[in-house]
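Trainee: got a structure for you, letters missing:
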């Protein structure tokens, strides 16, 4: 079976490139997650990644969360309070 194109490549790349830098992930349900690093993957046939936060290397006091990239509303850089990603 051919691999489906992921719909979230830019989002995953942005989170990955910010490894070690605090990023606020705002989810569509209103949850606000503080993220320092991610691990992600796709199940067979998925177009959206499942993301686990703050586990590698982990950061003391940082919550470990799991979400789908399809749930992301926006990313905010708390250092500048600027929105760096908005879901289309």
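Mentor: Structure received. What you see is a predicted model, and the numbers here were worked out from it, not measured in a lab.
Trainee: please count neighbours and contacts with C-alpha atoms only from this point.
Mentor: Noted.
Trainee: looks like residue 83 contacts residue 76 (just checking).
Mentor: Yes - applying CA atoms under 8 Å, one finds residue 83 in contact with residue 76, separated by 4.4 Å.
Trainee: those two: who's more crowded?
Mentor: Counted by other CA atoms under 10 Å, residue 83 and residue 76 do not tie: residue 76 has more neighbours, with 18 against 13.
Trainee: and the comparison structure, right after this:
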């Protein structure tokens, strides 16, 4: 997974790209995942509130990250690559 990029390095194949997400909406982030821009849901499950795994989009914050190239408040992109 390549954070902050929507494409893969030369010689690598892009499996998908999307938005960087985390498992917590507080400051104790522990795991990052690339959520596919074309993610699908399981029919019949979206109406239930089972409070399963939640995904929170990661936003750039200037100071923690250099702006530019990042834009403060914008979602951070990502790509999943294979060789």
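Mentor: Perfect, thanks for sending it. Keep in mind that this is a model prediction, so the values were computed, not measured.
Trainee: TM-score for this pair?
Mentor: Once superposed, chain against chain, the TM-score is 0.30 (TM-score structural alignment, normalised by the length of structure 2); 44 aligned residues with a CA RMSD of 3.9 Å.
Trainee: just give the nearest non-adjacent residue to residue 57 of structure 2, would you?
Mentor: Sequence neighbours aside, residue 21 is the residue nearest to residue 57 of structure 2 in space, at 4.3 Å (criterion: CA to CA, 6 or more residues apart in numbering).
Trainee: how much space between the one you found and residue 77 of structure 2?
Mentor: 9 Å (CA to CA, to the nearest Å).
Trainee: same for the longest strand anywhere in structure 2, what does it pack against?
Mentor: The single longest strand within structure 2, with elements called by DSSP state E, is strand 13-22. Counting contacts by 3 or more CA pairs under 8 Å, 6 or more residues apart in numbering; DSSP states H and E, strand 13-22 of structure 2 packs against strand 32-36, strand 56-57, strand 77-82.
Trainee: helices and strands around the shortest one, which ones?
Mentor: Where contact means 3+ CA pairs under 8 Å, 6+ apart, strand 56-57 of structure 2 is packed against strand 13-22.
Trainee: since we're on the closest residue in space to residue 81 of structure 2 that isn't next to it in sequence, how many residues are nearby?
Mentor: Closest residue to residue 81 of structure 2 apart from its sequence neighbours, by CA to CA, 6+ apart: residue 14 at 4.7 Å. Residue 14 of structure 2 has 16 neighbours, counted by other CA under 10 Å.
Trainee: so which elements touch whichever helix or strand residue 25 of structure 1 is part of?
Mentor: Using DSSP states H and E, residue 25 of structure 1 sits within strand 23-27. Packing partners of strand 23-27 of structure 1 (3+ CA pairs under 8 Å, 6+ apart): strand 32-35, strand 72-77.
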